[in-house]
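Asker: next one to model:
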Amino acid sequence: MRRNATLGKALKQLREIANVTQEDFGLVSSRTYISTVERGLKSPTLGKIEQLADVLGVHPLTLLTAAYMERLTPKEVDRTTALLRDQLLALVSEK
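Answerer: Down below sits the predicted model:
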């Protein structure tokens, strides 16, 4: 599966969980744009991911992480989130 298609699937899943329609993104994107992202025809920029996540009421990393979740078992989710936490804390300590 193409990576942008996986991001689109994650966007649709989070949108449905949040009970948000494609039209609810109207202040940041058109319904047509959201539809093309969900179908894997377009890939949003990081700035757009931030806007989309804001409408969904989630952190942008939640949307990005959800794009990779399909490939992970529950045990791998725990291991991956622990690794991500460690890497982020290492970045903060280097400042």
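
Asker: going forward, measure contacts between C-alpha atoms and count neighbours the same way
Answerer: Fine.

Asker: show me the contacts for the residue positioned nearest the centre of the chain.
Answerer: By CA atoms, centre = their mean, the chain has its centre lying nearest to residue 63, at 1.7 Å. Shown here is residue 63, whose contacts under the criterion CA atoms under 8 Å, 6 or more residues apart in numbering are 7, 10-11, 14, 49, 53.

Asker: this one next, for a side-by-side:
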Amino acid sequence: MSLKLALAAVLRALRAAKGLKQEELADAVSADYLSTLEKGAATPTLDKLHALSRALGVSPTALLALTQSMEANEPPSAILERAHQEILELQQLGLADLLQQQVVAGELIKRPPGKRFDEAKLKNVLTCKAEGLTQTQTAKRLGLSTSTVHDLWRRTPDGD
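Answerer: Just a heads-up that it's a prediction; the model follows:
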């Protein structure tokens, strides 16, 4: 089952369980848009998903867990337990500190300018270049697009 269809089923079931009509969720989304969601014909933005969860009286976490439960045909408790374990593992990797570094005074920090690239790909491309391979040969050997090889071809190991 697709996530769109799983969300559609969850929205329908939650609305039915709470005895709500589509029009009663108009503060969150229009009845037309809700109908489209409940047909599985659209995917809501995070903001709309949050507004829908509030209007339905459930947390966004519960709404997503129920949706994943439907999609994977697993109990919501299994979905949440797996998520809990993942969060614990991420915390051990220092995620809390990394998250705090992303926001300053309520604003997302800007990343440094420049195009991001994969260091391992750069090393492999430069190795091929040093071996005398052409960019096309390098792309074939490494399974990369020629445009990626072309971009990395001009870089130095320190990223300049």
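
Asker: and the TM-score between them?
Answerer: TM-score for the superposed pair, counting by TM-score structural alignment, normalised by the length of structure 1: 0.81. Supporting figures: 93 aligned residues with a CA RMSD of 1.9 Å.

Asker: hmm, back to that, adding neighbour count, write the contacts of residue 63 of structure 1 out as a markdown table.
Answerer: Formatted as a markdown table, these follow (neighbours: other CA atoms under 10 Å):
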| residue | neighbour count |
| --- | --- |
| 7 | 25 |
| 10 | 22 |
| 11 | 26 |
| 14 | 19 |
| 49 | 19 |
| 53 | 20 |
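
Asker: of the residues you listed, which belong to helices?
Answerer: Among the contacts of residue 63 of structure 1, the members falling in helices are 7, 10-11, 14, 49, 53 (criterion: DSSP state H).

Asker: between these, which is closest to residue 70 of structure 1?
Answerer: Out of those, the one with the shortest distance to residue 70 of structure 1 is residue 10. That distance is 8.9 Å, counting by CA to CA.

Asker: residue 60 is in contact with the closest one, correct?
Answerer: No - applying CA atoms under 8 Å as the test, residue 10 of structure 1 and residue 60 come out as separate, 11.8 Å apart.

Asker: all helices of structure 1, in order?
Answerer: Along structure 1, counting by DSSP H, helices occupy 3-17, 31-38, 46-56, 60-69, 74-93.

Asker: got JSON lines for those, with distance to residue 24 of structure 1 too?
Answerer: Shown next, in JSON lines, are those (distance: least, CA to CA, whole Å):
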{"stretch": "helix 3-17", "distance to residue 24 of structure 1": "10"}
{"stretch": "helix 31-38", "distance to residue 24 of structure 1": "8"}
{"stretch": "helix 46-56", "distance to residue 24 of structure 1": "8"}
{"stretch": "helix 60-69", "distance to residue 24 of structure 1": "17"}
{"stretch": "helix 74-93", "distance to residue 24 of structure 1": "30"}
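
Asker: mind checking those helices for the one nearest to residue 23 of structure 1?
Answerer: Minimum separation from residue 23 of structure 1 across these (CA to CA) falls at helix 31-38, 5.3 Å.

Asker: same for that closest one, what does it pack against?
Answerer: helix 3-17 (3 or more CA pairs under 8 Å, 6 or more residues apart in numbering; DSSP states H and E).

Asker: mean per-residue distance, the helix it packs on to structure 2?
Answerer: In the superposition with structure 2, the aligned residues lie an average of 1.2 Å away from helix 3-17 of structure 1, counting by mean CA distance after the TM-score superposition for structure 1.

Asker: how about a markdown table for the ones in helices among the contacts of residue 63 of structure 1, with distance to residue 80 of structure 1 added?
Answerer: Below are those laid out as a markdown table (distance: CA to CA, whole Å):
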| residue | distance to residue 80 of structure 1 |
| --- | --- |
| 7 | 18 |
| 10 | 17 |
| 11 | 20 |
| 14 | 20 |
| 49 | 21 |
| 53 | 21 |
